[in-house]
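In: next comes the sequence, and after it the predicted model I'd like to discuss.
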Amino acid sequence: MKNKIEKKQQRRFFIYNMVAFALIFIAFGFIIFFQVQTSLYSRVDEDLLKQAELRGSFEPNGAFSGAPPGELSRLPDKDVTLKGQGRFVPIEWDSEGNILNKEAIGTQLYDELSTGFKLATSKLETVHSVTLDSGSSFRYVVYKAPSSNSSDVTYLQFISRVDAEKQLAENFGRILIICSIGSWILSIFASYYLSQKAMSPVLASWRKQTEFVANASHELRTPLTIIQNKLELLLTKPNDRIIDQMEPIALSLSEIRHLSKMTSDLLLLSRADSNATVLTEEMVDLNRFVTEVIAPYKEIAESKEMTIWTQLDSNRVSKIDPVRIQQLLVILLDNSLKYSQAGDSIGITTEVKDNYWIVEVCDTGQGIPEENREKVFERFYREEKSRNRETGGTGLGLAIAKWIVDLHKGKIEILDNLPKGTIFRVKIPIK
């Protein structure tokens, strides 16, 4: 069932990526094509519109007395029969739509215009495109003839052959389509790869969540089973005095406290996952703060025949969340006490270096193998494979510790305390 869901989700990512790539290629293809096409015709259109300057010097039969030298002298390679050989050919039209300067424009152009072109006068002084029945392509602009004109000329049309520009645009379009299709085919493989990469964190989170639920269920079931068994035992002896059943009662209370702590830790981690926790920072005297936090633990260590020593060299104030940092130090001290034995020592050192507050909690206990140092920050991970809760705790403490450090944008790492033991080093930026 899980594999089917994973494959379905991966296919969905694959289709989304493939469609996204296709839309991107289509959009960019249209943008590039129209930009190139516009650039190809821009000079022709600009020169056509400049012909408006020549209207004031118009004389019938295609003459422009005031035309700048060379203005109409650029030759088209193809239109060799055009009289005058101008790239921009002036055509005179009467009010009935007849060409008046047939001799001036040449027979080839006249024949093409006569069979496949009808003068449109609705949009004057605007560049238009037309492809005639002969296959020739033109750009043209139509102007109203000057009012001072005494001939039958009603409209002036300037026309330019653009077969070369059109052919270049078509060739570019074909190349662009081929390249886009090729790129899209490559994007199919990229989409498949990206869908797998996108699924990796999802699957990792899914497995982590499944493992978390399984571990939480196991951890919750064990104390509940113990409490149930002890309470059922008490029900079988209703006439006994409380003092006679102190052991099952005490054990049940211990398991209830264990459940309460685990529930609090789970709720805290749940808020951490939802980013719902906000730091409440305030200026704190670092040395004084650490001294107050570890004071109760010195008595606990003495009761277990251990010693706690300190070396505090961070005599300054910094902005931290005192509640969370206290929780962090308590977790690290509690961890050292659990994994140390009578005669071992636990040390707390602090210093300020490179604008970081560095706190080290070291012990001479059993230590943590190097291959397990990253795993200890995972939820429910414990060195005690037998899950002995007396020493292993809930398996959530170091996960909470790392979350607190990350919340302060710091770093926590585990080092060897030679010749034996472990060092937890915490680095928190000074504010």
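Out: Nice, thanks for sending it over. What you are looking at is a predicted structure, and each value in this text was computed from that prediction instead of being measured. Numbering: from 1, shown residues only.
In: C-alpha from now on. contacts and neighbour counts both.
Out: OK.
In: which helix or which strand is home to the residue most central in space within the chain?
Out: Nearest to the mean C-alpha position of the chain, by Cα atoms, centre = their mean, lies Ala198 at 11.4 Å. Per DSSP states H and E, Ala198 falls inside helix 163-235.
In: got the angle for whichever helix or strand comes after that helix vs helix 163-235?
Out: The first helix or strand that comes after helix 163-235 along the chain, using DSSP H and E, is helix 246-273. Angle of helix 246-273 versus helix 163-235, following axes from the mean of the first three to the mean of the last three Cα atoms, to 10 degrees, is 170 degrees.
In: report all helices and strands that the helix holding Ala198 contacts.
Out: helix 2-50, strand 137-144, helix 246-273 (3 or more Cα pairs under 8 Å, 6 or more residues apart in numbering; DSSP states H and E).
In: can you list those in JSON lines and add mean neighbour count and distance to Ser183?
Out: Output for the helices and strands packed on helix 163-235, formatted as JSON lines (neighbours: other Cα atoms under 10 Å; distance: least, Cα to Cα, whole Å):
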{"stretch": "helix 2-50", "mean neighbour count": "15", "distance to Ser183": "8"}
{"stretch": "strand 137-144", "mean neighbour count": "20", "distance to Ser183": "32"}
{"stretch": "helix 246-273", "mean neighbour count": "15", "distance to Ser183": "40"}
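In: try it against this one:
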Amino acid sequence: MLLGIIVFQLLQVSAYNQTDMSLSEMSTNRPLIEREISRLNQSDPFIDFPLDKPLPEGITPQEELFNTQIILWTENGEILNKEVLGGRYTQLNALTLDTTKLNEIIPVALAESNLSFRSITIENSQSLSSEVAYIQFLTNTNQIDDSLTTFQWILFVCMFIFWLISLGVSVFSSKMNMKPLLIAWQKQQEFVENASHELRTPLTIIQNNLQHLFTRPNQTILEQSPRIAQALSETRRLTNLTNDLLLIARSDGNQATIQPEETDVDRFLEQLIQPFAEIAEMQDKAFHFTNEISEPLSFDASKIHQVLVILLDNALKYTQAKDEIQLVAKQINPKWWQVVVRNTGSTIPDTQKKLIFERFYREEQSRNQETGGYGLGLAIAKQIVKNHHGKLFVSDWTNQGVQFTLQLPIIQKNLHTEKN
């Protein structure tokens, strides 16, 4: 709005600038003034400069403009050169002499004839006629005023249209900027609700068992051992859940610590898979391990250990006897190395492949309840890999099976001890 006002004011000043300059020059042009007085004295409105001779000094063709009038006034405010004005006098007879602003250019409007002028009035101090007291120069500005009015309306309409457009863009931009915040807020609300629900179940079991013990004060510990064991089991599950929630909270708060150190990959993986290979053997499942990396690599061994434990634990949970589990580590190019954990268990539908990394998401509720899962493992693994500037994704393996691929950069650059 302010810009539009400034533009209009500048245009208005520039539009009247040429007219005001012409009026100023005419008010000081004695030959032109004396010609008008000569017309009055000789009662001949047709006296003019000879066409076959040069114009007097100080006279230019521009000053003979059709829309410029010269009014000769008496001391009492009467127009003297009515005959010279001719038919134009009927339009100018509403003029009144204003001597309060002599030698100043002012706007003059005649409401009766709907005419507007720029005007300058001077005092006749040196003239051939004593009747002429004041001389007024008028230049019609209706055309300029109409153009300015049209421009003003166009400017107003354009400003209004662009204001609406800018308002729409602002609303759209605000919504787009708020969208991530709203999504984050929604996820936080879901996280709190899910966490509360998961915490409530083990707490309820522990509370019920303890209350039951108070109702049997004369029984021995051995007699109540099943309830005590169940309470301890739920306490351990509650501790694990609390630790997982704390890890996720630290990751969300950018407080997850990454401490990369040079590690022998072969020794690291052999120690990691040993208990899982033994469990697989007891469950009549085939477990195969292949490592193609010979050089030590730099990464946070404890964090990557946690990721692989989550992946191998899921592989054992979601496979049956006679199924196969594989862990393959290799370098895929000079910049990346990867660990693939695959199994021949049930596949994951494409619609759920991205969802399984969400917090508290469970592909099969009943199966997660049986295995004691909370739907946090893969979310934690994803966050740890992200802190390492790596990638973790899931895909199908052959026609029956799932594989999780963990990719990490070989040269860990700019991995701070505290993630910024």
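Out: Okay, I see it. Being a predicted model, the structure only gives us computed values, none of them experimental.
In: not counting sequence-adjacent ones, nearest residue to the residue nearest to the centre of structure 1?
Out: Take Ala198 of structure 1 and drop its neighbours on the chain: the residue closest to it by Cα to Cα, 6 or more residues apart in numbering is Phe13, 7.6 Å away.
In: follow-up on the earlier one: please name whichever of the helices and strands packed on helix 163-235 of structure 1 is nearest to Ala401 of structure 1.
Out: Among those, the nearest to Ala401 of structure 1 by Cα to Cα is helix 246-273 (10.5 Å).
In: so what touches the helix or strand following that closest one?
Out: Using DSSP H and E, the next helix or strand after helix 246-273 of structure 1 towards the C-terminus is strand 282-285. If you take Cα atoms under 8 Å, 6 or more residues apart in numbering as the criterion, strand 282-285 of structure 1 is touched by 315-322.
In: just the buried residues from those residues, in ChimeraX please.
Out: The buried subset of those, as determined by 16 or more other Cα atoms under 10 Å, is captured in ChimeraX by this line:
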select :317,318,320,321,322
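In: now the two most distant members of the contacts of strand 282-285 of structure 1.
Out: Asn315 and Asp321 (17.6 Å).
In: coming back round to it: how far away is the residue nearest to the centre of structure 1 from Phe189 of structure 1?
Out: Between Ala198 of structure 1 and Phe189 of structure 1 the computed distance is 14 Å (Cα to Cα, to the nearest Å).
In: one more: Gln157 of structure 1?
Out: Distance from Gln157 of structure 1 to Phe189 of structure 1, by Cα to Cα: 54 Å.
In: tell me which of those two has more neighbours.
Out: More crowded of Gln157 of structure 1 and Phe189, by other Cα atoms under 10 Å: Gln157, with 21 against 13.
In: ok, for that one, nearest residue in space, not its chain neighbours?
Out: Val142 (4.4 Å).
In: give the contact list for the one you found.
Out: 121, 123-127, 155-158.
In: swap the cut-off to 6 Å and go again
Out: Contacts here follow Cα atoms under 6 Å, 6 or more residues apart in numbering; on that basis Val142 of structure 1 touches 124-125, 156-157.
In: which one of the residues you listed is nearest to Val290 of structure 1?
Out: Glu125 (85.1 Å).
In: buried residues of the helix or strand harbouring Arg367 of structure 2, list them for me.
Out: Secondary structure from DSSP H and E places Arg367 of structure 2 in helix 365-371. Neighbour counts using 16+ other Cα under 10 Å place Asn368 of helix 365-371 of structure 2 among the buried residues.
In: by how much does that helix deviate from structure 1 on average?
Out: Average distance, helix 365-371 of structure 2 versus aligned residues of structure 1 after superposition (mean Cα distance after the TM-score superposition for structure 1): 3.4 Å.
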